[in-house]
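Student: my questions concern the predicted model and sequence given below.
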Amino acid sequence: MATLQTAKKELRSKLRKILSELSKESISVQSSIATRNLLSLPEYEAAKRLSVYLSMPSGEISTAAVVHDAFSKGKQVYVPYLHKTDPSATATQGRSSVMEMLALRSLEDYELLQADKWGIPSLDADSIASRKNCLGGYGVAGTAQPDSTSTGAEVETEAEGSGLDLIVVPGVAFDEQLRRLGHGKGYYDHYINRLTNKRNVEGNATMQKPYLVALALGEQLLPPNEKIPVAGHDWPVDALVIGDGRILTSTS
């Protein structure tokens, strides 16, 4: 395990150096190409409920245009929110913090988000309890109720269901076998496991695995002879949309 973690750490360090040297112009051009190809995927077009990572100002494909497009097509958009939790709880598997997917209410709501210390647009902590959780309910525990200022449009009904059809995931590096190297905290792998293992009182699975799409700058794809070091709990993606115009899928 130490060898695997060391290999991942070294690869992250190598890629972060490469990405730090990319120009804003290159990232902008690649973001436009990758976004256009993502929006053309049948799985994206069919998705009614999707989650989108909110991008850093540099070093990765921008997702701003994806959020705009999703709202223009009437999709429900959820974004990551990290919060502290009880590491002794069984559901959190000893983790001190976990990720939830909480709803953006509108395009205006998205555009009013303030950047965190990494420059990533982030949800206001005061709004969390009234935001829909894609696993059901509201807030980080999925049990809170919307506050008195919530509108009828924000109240989720049973007919709307829960879960996600598609997740746009970030990453530091990828390979041609669709393996993904994350930022090292395991938030997405843990979240996908939670989502796919969610069960009802009868013990039956209640959610299907969403389609996983990664957006990558050309520089984030390893050469054909190199592979991402992975463990058994690391989820590969179903499609990799690259800023150089290529789309790699699990069926291609």
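Tutor: Happy to help now that I have it.
Student: from here on, contacts and neighbour counts on C-alpha atoms
Tutor: OK.
Student: which parts of this protein are helices?
Tutor: Chain-ordered helices for the chain, with DSSP state H as the definition, fall at 2-20, 24-39, 42-46, 64-72, 107-111, 187-197.
Student: which elements pack onto the strand ranked longest in the chain?
Tutor: Across the chain, the strand with the greatest residue count (assigned by DSSP state E) is strand 76-84. Packed against strand 76-84, as judged by 3 or more C-alpha pairs under 8 Å, 6 or more residues apart in numbering; DSSP states H and E, are the following elements: strand 49-52, helix 64-72, strand 97-103.
Student: ok, second structure coming up, stack it against the first:
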Amino acid sequence: MNKRELRKKILNIRNNMNKEDVVEKSKIIMQKIINTEAYKKSNTIFIYMDFKNEVITSFLINQMISENKSVMIPYTDVENINIIPVEIHNLEQDLKRCSFGYLEPKKELITPVDLKIIDLIIVPGVVFDRKLNRIGFGKGYYDRILSKKRSDTKAIAIAYEFQVLNEIPHEEHDIKMDMIVTEEKIYN
């Protein structure tokens, strides 16, 4: 299967998950993240806001805020096909729903952040493989961010076990994850 077909197949499965499974598996995944060395050592974390049955990130974001970690959420600059990390302090007050339907930081909070301050990036994706390759939504937003991170900044993908296949198509410019955390396993 090519990337487009794999993306469609896995998204279909994910979109049809029931809410209880999403919540239960997300909590397991978030607990595993909290127990990683990368999380424990990090002060500034870039993490996405979940959308359409993605692994729920709000549990972890609230945990990070309570631990006084700096939390960066992506703002999507659609014109320049770019995501901008924006620091937030409160999930309820600092976010608004964008035209695509997901939550992102309010425009007035956008101030340029040097990617070099980020210690950990929690990466979304559609399909992964055991060799830590990733297929996203096909626009390259995260590839651009990952290509500019510090060499010691960890990129941890979170996904459900069914999203991790033995092998997926990948290209030279695709950036591998340092780790993939699912409800069943940690791949690294």
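Tutor: Received, thanks. Bear in mind that the values here come from a model prediction, so they are computed numbers and not experimental data.
Student: what would you report as the TM-score here?
Tutor: A TM-score of 0.92 describes the superposed chains when it is computed by TM-score structural alignment, normalised by the length of structure 2; 187 aligned residues with a C-alpha RMSD of 1.7 Å.
Student: show me the contacts for the most centrally placed residue in structure 1.
Tutor: Nearest residue to the geometric centre of structure 1 (C-alpha atoms, centre = their mean): V169, 3.8 Å. Under the criterion of C-alpha atoms under 8 Å, 6 or more residues apart in numbering, the neighbours of V169 of structure 1 are V52, Y53, Y188, L212, V213, A214, L215.
Student: circling back to that earlier point, looking at the helices and strands packed on strand 76-84 of structure 1, which is nearest to K84 of structure 1?
Tutor: When these are ranked by proximity to K84 of structure 1, the top entry is strand 97-103, at 4.2 Å, counting by C-alpha to C-alpha.
Student: in structure 2, what range does that closest one match?
Tutor: The counterpart of strand 97-103 of structure 1 in structure 2, using TM-score structural alignment, spans residues 81-87.
Student: what sits against D50 of structure 2?
Tutor: Taking C-alpha under 8 Å, 6+ apart as the test, what D50 of structure 2 contacts is I56, T57, S58, Y102.
Student: typo on my end, it should be T35 of structure 1
Tutor: Neighbouring residues of T35 of structure 1 by C-alpha under 8 Å, 6+ apart: T63, A65, V66.
Student: tell me which of the residues you listed persist in structure 2.
Tutor: Mapping those onto structure 2 (both residues aligned by TM-score structural alignment, their matches' C-alpha atoms under 8 Å) leaves T63, A65, V66 still in contact.
Student: ok, so of those residues, who is nearest V237 of structure 1?
Tutor: Distance ranking of the kept ones among the contacts of T35 of structure 1 against V237 of structure 1, using C-alpha to C-alpha, places T63 first at 17.3 Å.
Student: and the gap between whatever residue of structure 2 lines up with the closest one and V71 of structure 2?
Tutor: For T63 of structure 1, the aligned position in structure 2 is occupied by T57, per TM-score structural alignment. Separation of T57 of structure 2 from V71 of structure 2 (C-alpha to C-alpha, to the nearest Å) stands at 12 Å.
Student: need the overlap of contacts for these two.
Tutor: I47.
Student: list the buried residues for stretch 111-124 of structure 1?
Tutor: Taking 16 or more other C-alpha atoms under 10 Å as the neighbour-count basis, stretch 111-124 of structure 1 is seen to contain the buried residues I120, P121, S122, L123.
Student: could I get the residues you listed as a markdown table with distance to L11 of structure 1?
Tutor: Compiled in a markdown table, the buried residues of stretch 111-124 of structure 1 are given as follows (distance: C-alpha to C-alpha, whole Å):
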| residue | distance to L11 of structure 1 |
| --- | --- |
| I120 | 23 |
| P121 | 27 |
| S122 | 27 |
| L123 | 30 |
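Student: whatever residue of structure 2 lines up with G182 of structure 1: neighbour count?
Tutor: Mapped onto structure 2 by TM-score structural alignment, G182 of structure 1 lines up with G136. A count of nearby residues for G136 of structure 2, using other C-alpha atoms under 10 Å, gives 17.
Student: cool, and M17 of structure 2?
Tutor: Other residues near M17 of structure 2 number 13, with proximity taken as other C-alpha under 10 Å.
Student: over to E108 of structure 1?
Tutor: Here the neighbour count serves as a burial measure; for E108 of structure 1 (other C-alpha under 10 Å) it reads 10.
Student: same check on N133 of structure 2?
Tutor: Other residues close to N133 of structure 2 by other C-alpha under 10 Å number 23.
Student: do the same with T111 of structure 2
Tutor: For T111 of structure 2, the count of nearby residues is 11 (other C-alpha under 10 Å).
Student: now it. Nearest residue, chain neighbours left out?
Tutor: V86 (6.7 Å; C-alpha to C-alpha, 6 or more residues apart in numbering).
Student: could you pull up the residues touching the one you found?
Tutor: Contact partners of V86 of structure 2, counting by C-alpha under 8 Å, 6+ apart, are M72, I73, P74, Y75, P105, L109, I110, T111, P112, V113.
Student: among those, who's most crowded?
Tutor: Per-residue neighbour counts (other C-alpha under 10 Å) across these peak at P105, which has 25 neighbours.
Student: that one contacts L95, doesn't it?
Tutor: Yes. With contacts counted by C-alpha atoms under 8 Å, P105 of structure 2 reaches L95, the gap being 4.4 Å.
Student: aligned to I33 of structure 1, what sits in structure 2?
Tutor: Per TM-score structural alignment, I33 of structure 1 is aligned with I28.
Student: okay, its match and Q163 of structure 2: tell me how far apart.
Tutor: Here I28 of structure 2 is placed at a distance of 16 Å from Q163 of structure 2 (C-alpha to C-alpha).
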